[in-house]
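In: Just a sequence and a predicted model for now, questions to come.
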Amino acid sequence: MSPQFSRSGTVRQVVRSATGPDAVTVEPLFAEGGLPMVVRPKEAGADLVSLATVQKKWLADLLLEHRALLFRDWQISEAAAFHRFVEAVSDGEPLQYRDRSTPREEVGDNVYLSTTYPAAERIELHNEGTYWTAWPQKLFFCCVTAPTVGGETPIADNRRIKERIPAPLRERLERSGVRYVRNYNSGFGLTWQEAYQTSSREEVDRYAAENDTVTEWLDEDHLRTVQIRPAVRPHPVTGERMWFNHAAFFHVSSRDPQTREALVEALGEDGLPFTTAHGDGSPLADEDVRIINEAYLAEEVAFRWEAGDVLLLDNMSVAHARRPYEGDRKILVAMTDPVHGEAFEPTAPVSDVEER
């Protein structure tokens, strides 16, 4: 691997795989640097799967260093090739998407279409699976069809997000954790059958018990679940404590005022599809949620998708979102390399922690 200089004067790295002339360049996508780094072949027709197979360790180190890699001009344009790349760069098969919060269509072998969500609406920044007991370390996106307008997948640096959140608020959440409450079959959001990919209540209860989730069947088809999870988790490689939660994402105040009012009026506070609180059950203040959301947005960067793009994220280090779009948009998603978290109990009541 040897350094070269781009036209802008920034240093970029070049590595040649053992497969022959398929060298790559690695440089920031944006002139000001930051996320993501873009990885391009030096020669047309280079094979990304071959590179990933031969240079797996180098790519793993590159991801650990830069946290977000955009593979561009490699002509990965269909699910089978994407799946082969995912397998080549990972330590196992793609993960199944269970305990779902949004609709996903599987296109094969645990490769999914990105969230089926109205094109005119935005999906806010988040990390995948923060409320699971085992979540993916690697998160992959592949652009098969780029929308004509919008539809970017913004990303944001979790380290910088954490730094922007005032220390008293951050420390309160770190000590209390986050309490996630979900109601299924309330007429809004997914049914429990869709979320857990089963029609068996017994299987749901078994899965929940194995994953530190409390279930309450309010009637034949109304399931409520409660999960208490950390707000901050250690990175499995570096040990760095990462901001890693859905505290603001699932909070009702993150919705627009009209939608919030309609949901509360129709379902009541206890019947909302999603709600979050401190781990001891005390409310998470709207103002705190606003501060957290502003921290996310301040770090957001975005690029226009091009057909064939593959985006690889360190899921614990980088959050992702989706902007509204027009036209057809087909983005594939896969998750790999599960990280298993420890059971969590709040270490102090929120009232014992310094106020913001």
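Out: Ah, there it is. Numbering: from 1, shown residues only.

In: rest of the way, CA atoms for contacts and neighbours
Out: Will do.

In: Isn't Phe244 up against Asn127?
Out: Yes: Phe244 lies in contact with Asn127 (C-alpha atoms under 8 Å); the separation is 6.7 Å.

In: so what sits against both of those two?
Out: Common neighbours of Phe244 and Asn127, counting by C-alpha atoms under 8 Å, 6 or more residues apart in numbering, are Met316.

In: residues contacting Gln4?
Out: Here Gln4 is in contact with 11-14 (criterion: C-alpha under 8 Å, 6+ apart).

In: Most neighbours among these, which one?
Out: Val14 (20 neighbours; other C-alpha atoms under 10 Å).

In: okay, pairing it with this:
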Amino acid sequence: MPNSDDWAPLRIGPEGRGGPEELREVLEDLGPDGLADIFVKEKGLVFRGFDVPADDLDAVLDLVLPRRLAYVHGNSPRTKVGGNVYTSTEYPPEFTISMHNEMSYADAWPARLAFYCQVRPGGGGATPVLDAARWLESLDDEVREAFVGGVRYVQNLHDGFGLGKSWQATFETDRREEVETFLGGTDCTWAWQPDGGIRVESVRPATTRHPVTGAEVWFNQADQWHPAGLGDDTAAALAQILPEDELPQNVTFADGSPIPEAYVAQIRDRGLEHAVDVDWAQGDLLLIDNVLLAHGRRPFTGNRRILVAMSD
């Protein structure tokens, strides 16, 4: 795990023969309070050498994420594979997924994330993690000051046929009243569209503070929601199909003014530059504090399969 900023997730290995039984013993000995203290101090933990099989994952997750959350209002493509356990983002393997804190665009987000390596990638495929306070510090003063007022996120979710995710997949329901009930508690505005889709808008801060440490961190997905974050070819192709205001997702400054492409590039590139790669071995478990650490994905070859769970 190369480290350019004098930080890396704490690696914990077995003292005995390993196996999921020993990992459960380690976690039970720590207890909820001990694990919470380590999370705050270390930001991320890698459990390696315990070789946790997929059949034992639920029992392990019950100790680290006892209140697993559904991926409701999630914006990336995933497949649900168990009790609030999902595949990691299903983008083509040749693409990098830039750094982000999970659901930082939402009114509420998970406090912890767990990543489990079910199938090790053939090559590449590391999960980079990034100290989100370091990310904030790395940005030019001009960029940080421009985002002081926050950002406005816009989602255009179709009714089953179109670009991006449908509202049914996003909210894990096909009942409009359940969507409205959920959105009613999230400080956003929405409107059902004539074609059956829904448009959702929300204004969120660009940074937040950790509830325990008080550290201020970069905490938004402006670079991922901005058309410039798609790359020149993809953005140009989408511009031929849809006006910017009708894209599946888009972002502006809070007042509706455009975010310069140069800011988007700086946010994306500085994040990846300061990230620390966690390379995968079969059965590894990575736990991160979702406010203190951002995460992403490096390109890969082979049949990489990483499962993800989230908790409050």
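Out: Nice, thanks for sending it over. Since the structure is predicted, the reported quantities are computational estimates derived from the model, not experimental observations.

In: TM-score for the pair, please.
Out: A TM-score of 0.93 describes the superposed chains when it is computed by TM-score structural alignment, normalised by the length of the second structure; 306 aligned residues with a C-alpha RMSD of 1.7 Å.

In: before we move on, back to that, could the contacts of Gln4 of the first structure go into JSON lines alongside distance to Asp314 of the first structure?
Out: Shown next, in JSON lines, are those (distance: C-alpha to C-alpha, whole Å):
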{"residue": "Val11", "distance to Asp314 of the first structure": "23"}
{"residue": "Arg12", "distance to Asp314 of the first structure": "21"}
{"residue": "Gln13", "distance to Asp314 of the first structure": "20"}
{"residue": "Val14", "distance to Asp314 of the first structure": "22"}
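
In: which residue sits closest to His320 of the first structure in space, ignoring its chain neighbours?
Out: Sequence neighbours aside, Ile155 is the residue nearest to His320 of the first structure in space, at 4.4 Å (criterion: C-alpha to C-alpha, 6 or more residues apart in numbering).

In: Would you double-check that Thr25 of the first structure falls in a strand?
Out: Yes: checked against DSSP: H, G, I helix; E, B strand; the rest coil, Thr25 of the first structure lies within a strand.

In: So the residue nearest to it when sequence neighbours are not counted versus Asp73 of the first structure, what's the distance?
Out: Distances taken as C-alpha to C-alpha, 6+ apart place Val14 nearest to Thr25 of the first structure, at 4.9 Å, with adjacent residues excluded. Going from Val14 of the first structure to Asp73 of the first structure by C-alpha to C-alpha, to the nearest Å gives 16 Å.

In: which residues of the stretch 251-356 of the first structure fall in strands?
Out: Secondary structure of the stretch 251-356 of the first structure (DSSP state E, counting those that start in this stretch): strands at 274-278, 310-314, 318-322, 325-326, 330-340.

In: nope, the stretch 51-200 of the first structure is what I was after
Out: Under DSSP E, counting those that start in this stretch, the stretch 51-200 of the first structure gives strands at 68-71, 106-108, 111-113, 123-126, 134-145, 149-150, 155-157, 178-184.

In: Trace the second one over to the second structure and give me the residue numbers.
Out: With the alignment judged by TM-score structural alignment, the segment of the second structure matched to strand 106-108 of the first structure spans residues 80-82.

In: how close does the matching stretch sit to the first structure?
Out: Compared with the first structure after fitting, stretch 80-82 of the second structure deviates on average by 1.5 Å (mean C-alpha distance after the TM-score superposition for the first structure).

In: How many residues are close by Gly122 of the second structure?
Out: Gly122 of the second structure has 11 nearby residues by other C-alpha under 10 Å.

In: per the alignment, it corresponds to what in the first structure?
Out: So, by TM-score structural alignment, Gly122 of the second structure is matched to Thr148.

In: Okay, that match and Asp328 of the first structure: tell me how far apart.
Out: For Thr148 of the first structure, the distance to Asp328 of the first structure - C-alpha to C-alpha - is 7 Å.

In: again, but for Arg122 of the first structure
Out: Counting by C-alpha to C-alpha - Arg122 of the first structure and Asp328 of the first structure are separated by 16 Å.

In: can you check Pro28 of the first structure too?
Out: With C-alpha to C-alpha as the criterion, Pro28 of the first structure and Asp328 of the first structure are 28 Å apart.

In: Which residue, other than its chain neighbours, is closest to Val232 of the first structure?
Out: Leaving aside its chain neighbours, Val232 of the first structure sits nearest to Trp243 (4.7 Å; criterion: C-alpha to C-alpha, 6+ apart).

In: is it true that that neighbour touches Asp157?
Out: No: counting by C-alpha under 8 Å, Trp243 of the first structure does not reach Asp157; the two are 9.7 Å apart.

In: how many other residues sit next to Ala70 of the second structure?
Out: Counted by other C-alpha under 10 Å, the residues lying close to Ala70 of the second structure total 18.

In: Repeat that for the one 4 residues further on.
Out: Gly74 of the second structure sits with 18 neighbouring residues when counted by other C-alpha under 10 Å.

In: Looks like it contacts Met103 (just checking).
Out: Yes: Gly74 of the second structure lies in contact with Met103 (C-alpha under 8 Å); the separation is 6.6 Å.

In: sorry, back to before: let's see which of the contacts of Gln4 of the first structure end up in helices.
Out: When the contacts of Gln4 of the first structure are checked against helices (DSSP state H), there are no matches.

In: So which of those are in strands?
Out: 11-14 (DSSP state E).

In: hey, where'd the helices end up in the stretch 151-300 of the second structure?
Out: 167-171, 176-184, 222-225, 232-241, 261-274 (DSSP state H, counting those that start in this stretch).

In: and of the contacts of Gln4 of the first structure, the nearest to Arg323 of the first structure?
Out: Arg323 of the first structure lies nearest to Arg12 out of those, by C-alpha to C-alpha, at 29.8 Å.
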